[in-house]
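Chemist: need coordinates for the following:
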Amino acid sequence: MALTHLHGPVVVIGTGLLGTSIGLGLEHRGVPVYLEDPSPTNQAVAVDIGAGRPVAEMSPVAEGRGAVQPELVVVAAPPDVTAEVVASALARWPRAVVVDIASVKSGILASLRAAGADTARYVGTHPMAGREKSGPVAARGELFTSMPWVVCAHPDATPEAVRIAKALGTDLGAMVVEFDADEHDEAVALVSHLPQVMSSLLASRLQGTDLRLLALAGNGLRDTTRIAASDPGLWVQILGANASKLVSHLYGVREDVERLITTLEAPTAPGARLDLAQLMSEGNAGQARIPGKHGGPPQAFAWLTVLVDDRPGQIARLLTEIGEIGVNLEDLRLDHSSGRNVGMVEISVLPSKHDALVAELEERGWRVLQ
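Modeler: You can find the predicted model right below:
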């Protein structure tokens, strides 16, 4: 059993993707978890897959002292009801620390203060992890491994409450970072909410498009529209709660789009090509600032593409042989060759390992494109 900082029990209110993933992760580490959800179906699924037991089964303390008191309550409710559920949990379990995992923080803290809730035992948190799929069936206990877990301590919170909030992220294998609530909301507007909006806007242009044209789509379109498959209902709440922070970034995007349109309306005019090159260069510069593997400094990796027959076991064999060669993969992407039963495995490695890996794979019979 893994060493944990939490002892439990932990109550998780909300058994969607994140709440159930938290339950699975903690149960795997031996922390007892109890689950509650307004949807009996979601709660039953989460229980069935091992994320915890129903809150109703919390055993009574000996000598009639009442129900077991949780060490921590995690509110994994939709953003528009999070403050209400947190306030209820603070009143219901007067000795427990209560955290939420909603993706916007300032409004929740303000609502709790306005309601007179005991914010000394409340800390806002936000795990920067997720999937396009939703619901307990999509949950994974390792969902938070090596992902940022933001803890938004505030002046009202006790040191013990902050410690327990950090312990939750640590026990789930996440990288705990501290932001204040307003700073957090500004950050996620840029790195999370704006990408979602841009992806959805791009994907919306594909509606009604001739499927013959879409057959030409490659990884570029797939990569940039992947998150457009996210839950619309959830994102209506997230975008509405952080609208003021997001709008400032959208103003900037609008200026850039208008600049691009003006340039492309006269693409051969003096200075037009320079402006297009400048626009692309600005994108290069921004992309290069995104942190690299495990949150470290950006690194330049070398890529190669290996053709793999589209039959069971081939990708597993390729990865096994790369491991035998002794090269660590920095990133991996999969694609299919249009009209052929061939998969394309794009592999990223340190530049110093590229040539030796290509030579070794070719010697072992793999078809490598550089």
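
Chemist: all contacts plus neighbour counts: C-alpha atoms, from now on.
Modeler: OK.

Chemist: now stretch 202-216: buried residues?
Modeler: residue 203 (16 or more other CA atoms under 10 Å).

Chemist: OK, contacts around residue 315?
Modeler: 308, 345 (CA atoms under 8 Å, 6 or more residues apart in numbering).

Chemist: please give me the structure for this one as well, since I'd like to look at both together:
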Amino acid sequence: MPEPLPGSTGTSGIAGPVEVVGAGLLGTSIGLACRRAGLEVLLTDTAGENVRTASGLGAGRPRAVGDRPALVVVAVPPDHLGEVIAAALDATEGTDAVVTDVGSVKSVPLAAVADHPGAARYVGSHPMAGSERSGPLAGSASLFDGRPWAITPHAGSAPAAVETVEALVRLAGGVPVWLTPAEHDRAVARTSHVPHLLSALVAARLAAGPENHLALSGQGVRDVTRVAAGDPRLYGQIVSANADAVVALLDEVRADLDRVRDAVGRGDRGALEEVLAHGVQGTRVIPAKHGGPARPMASVWVSVPDHPGELARLFADAVASEVNIEDVRIDHDPGRPVGLVELLVEESRAEHLVTSLESRAWSTHR
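Modeler: Now for the predicted structure:
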């Protein structure tokens, strides 16, 4: 890894060191990405062990007295964003240093600093990347590669500050998505916060379920409840900070739920199918890979013995069939050492894949 001189811009266009405040998963990953680009990185965290760990991973060095960052990236929990952004603006008063944050809600921290004398140097941002793990040891320089990263300038943001934040996004490998703070918060309420709450409600119905009911659990319930395993304290902060957008969508969901309940209670299959069809429409507008338009997909299920090497053999045979696998899911049979692997492929190629795999002695169905 290159060792730039203090103040070096590397190849990024950022004119000086980057300070990362909060050396957790995101902060450490940003530090690693900046170091990958040749930038000097200064690390700050209220937990000294996080700074030591992130430094040991090569994400930067502890900030020292006299350091003058050109860019400060605030990567702290949602409850503390406003105060830490304000403190960063105070600490860089009289300079051109830009301050951004990577919090998952944008309107609340902006409101906290909107009247700050240095507000023109603040531009919010939010990388749509993460991990089921947390802390600096989970950090990765490639965490943001190819991932959407929202940039949310406010009306008073200086153009040069916006350009600096865009430079950060690009050097970290992210794909800039431009939104206002309010648009961002409505977007993440729809695509992240409300889905998380609904997933938690479904998962909660399982917590007190009889064992013989839970024995029937399949891949469907695992798909629906996966995100419910997230840290309740963190997601409580996130959702609370985005209350207006979340409540508006929950009202829509509640109205739909009432309609579903009434339709089921009346035995009104037409009304029920209308709601279900609306859900199908929703799945079809989710962007496909690389952000392209959604394409018709089909699932091919393959029985795979649950021992080493079988998945590799299946994938090799799929490659030999010249069919691109778009996604993979695995469901394990409870009563035998076999897994059911779901291969998601373009609809027009599904039949060919089935025929090809069966010719290689795989047991398949659609």
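
Chemist: TM between them?
Modeler: The TM-score (TM-score structural alignment, normalised by the length of the second structure) is 0.90; 356 aligned residues with a CA RMSD of 2.1 Å.

Chemist: hey, where'd the helices end up in the stretch 1-150 of the first structure?
Modeler: Ranges of helices in the stretch 1-150 of the first structure, per DSSP state H, counting those that start in this stretch, are 17-28, 40-48, 82-92, 106-114.

Chemist: just these: most buried one?
Modeler: helix 17-28 (a mean of 26; mean count of other CA atoms under 10 Å).

Chemist: what range does that one cover in the second structure?
Modeler: Aligned by TM-score structural alignment, helix 17-28 of the first structure falls on residues 25-36 of the second structure.

Chemist: now swap in stretch 289-296 of the first structure and tell me
Modeler: Going by TM-score structural alignment: stretch 289-296 of the first structure matches residues 285-292.

Chemist: how near is the residue lying farthest from the centre of the second structure to residue 274 of the second structure?
Modeler: The centre of the second structure is farthest from one residue, residue 266, which by CA atoms, centre = their mean lies 39.9 Å away. Taking CA to CA, to the nearest Å as the measure, residue 266 of the second structure falls 15 Å from residue 274 of the second structure.

Chemist: distance of the residue nearest the centre of the first structure from residue 120 of the first structure?
Modeler: Closest to where the C-alpha atoms of the first structure average out (CA atoms, centre = their mean) is residue 129, at 2.2 Å. From residue 129 of the first structure across to residue 120 of the first structure, the span is 27 Å (CA to CA).

Chemist: repeat that for residue 50 of the first structure.
Modeler: Taken as CA to CA, the span from residue 50 of the first structure to residue 120 of the first structure is 32 Å.

Chemist: how many neighbouring residues does residue 96 of the first structure have?
Modeler: 21 (other CA atoms under 10 Å).

Chemist: typo on my end, residue 271 of the second structure
Modeler: 16.

Chemist: follow-up on the earlier one: closest to residue 260 of the first structure out of the helices of the stretch 1-150 of the first structure?
Modeler: The closest of the helices of the stretch 1-150 of the first structure to residue 260 of the first structure is helix 106-114. By CA to CA, the value is 34.8 Å.

Chemist: my guess is the residue nearest to the centre of the first structure meets residue 143, correct?
Modeler: Yes. With contact defined as CA atoms under 8 Å, residue 129 of the first structure and residue 143 form a contacting pair (6.7 Å).

Chemist: now do the strands in the second structure.
Modeler: 18-21, 41-44, 61-62, 71-74, 98-101, 124-127, 148-152, 175-178, 297-305, 327-332, 338-346, 363-365 (DSSP state E).

Chemist: need those in JSON lines (columns: distance to residue 231 of the second structure).
Modeler: Below are the strands of the second structure laid out as JSON lines (distance: least, CA to CA, whole Å):
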{"stretch": "strand 18-21", "distance to residue 231 of the second structure": "21"}
{"stretch": "strand 41-44", "distance to residue 231 of the second structure": "23"}
{"stretch": "strand 61-62", "distance to residue 231 of the second structure": "28"}
{"stretch": "strand 71-74", "distance to residue 231 of the second structure": "20"}
{"stretch": "strand 98-101", "distance to residue 231 of the second structure": "21"}
{"stretch": "strand 124-127", "distance to residue 231 of the second structure": "18"}
{"stretch": "strand 148-152", "distance to residue 231 of the second structure": "22"}
{"stretch": "strand 175-178", "distance to residue 231 of the second structure": "26"}
{"stretch": "strand 297-305", "distance to residue 231 of the second structure": "32"}
{"stretch": "strand 327-332", "distance to residue 231 of the second structure": "24"}
{"stretch": "strand 338-346", "distance to residue 231 of the second structure": "28"}
{"stretch": "strand 363-365", "distance to residue 231 of the second structure": "37"}
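
Chemist: and of those, who's closest to residue 159 of the second structure?
Modeler: Comparing these by CA to CA, strand 98-101 comes nearest, at 10.9 Å.

Chemist: residues in the first structure aligned with the closest one?
Modeler: The aligned range for strand 98-101 of the second structure is 97-100, by TM-score structural alignment.

Chemist: average distance between that stretch and the second structure?
Modeler: Comparison of stretch 97-100 of the first structure with the second structure after fitting gives an average deviation of 0.7 Å (mean CA distance after the TM-score superposition for the first structure).

Chemist: how far is that stretch from where the chain is centred?
Modeler: 20 Å (CA atoms, centre = their mean, to the nearest Å).

Chemist: likewise for stretch 17-24 of the second structure?
Modeler: The answer for stretch 17-24 of the second structure is 19 Å, by CA atoms, centre = their mean.

Chemist: go on, stretch 22-41 of the second structure?
Modeler: With CA atoms, centre = their mean, you get 17 Å for stretch 22-41 of the second structure.

Chemist: just give me the match in the first structure for residue 63 of the second structure.
Modeler: Checking TM-score structural alignment: residue 63 of the second structure goes with residue 55.
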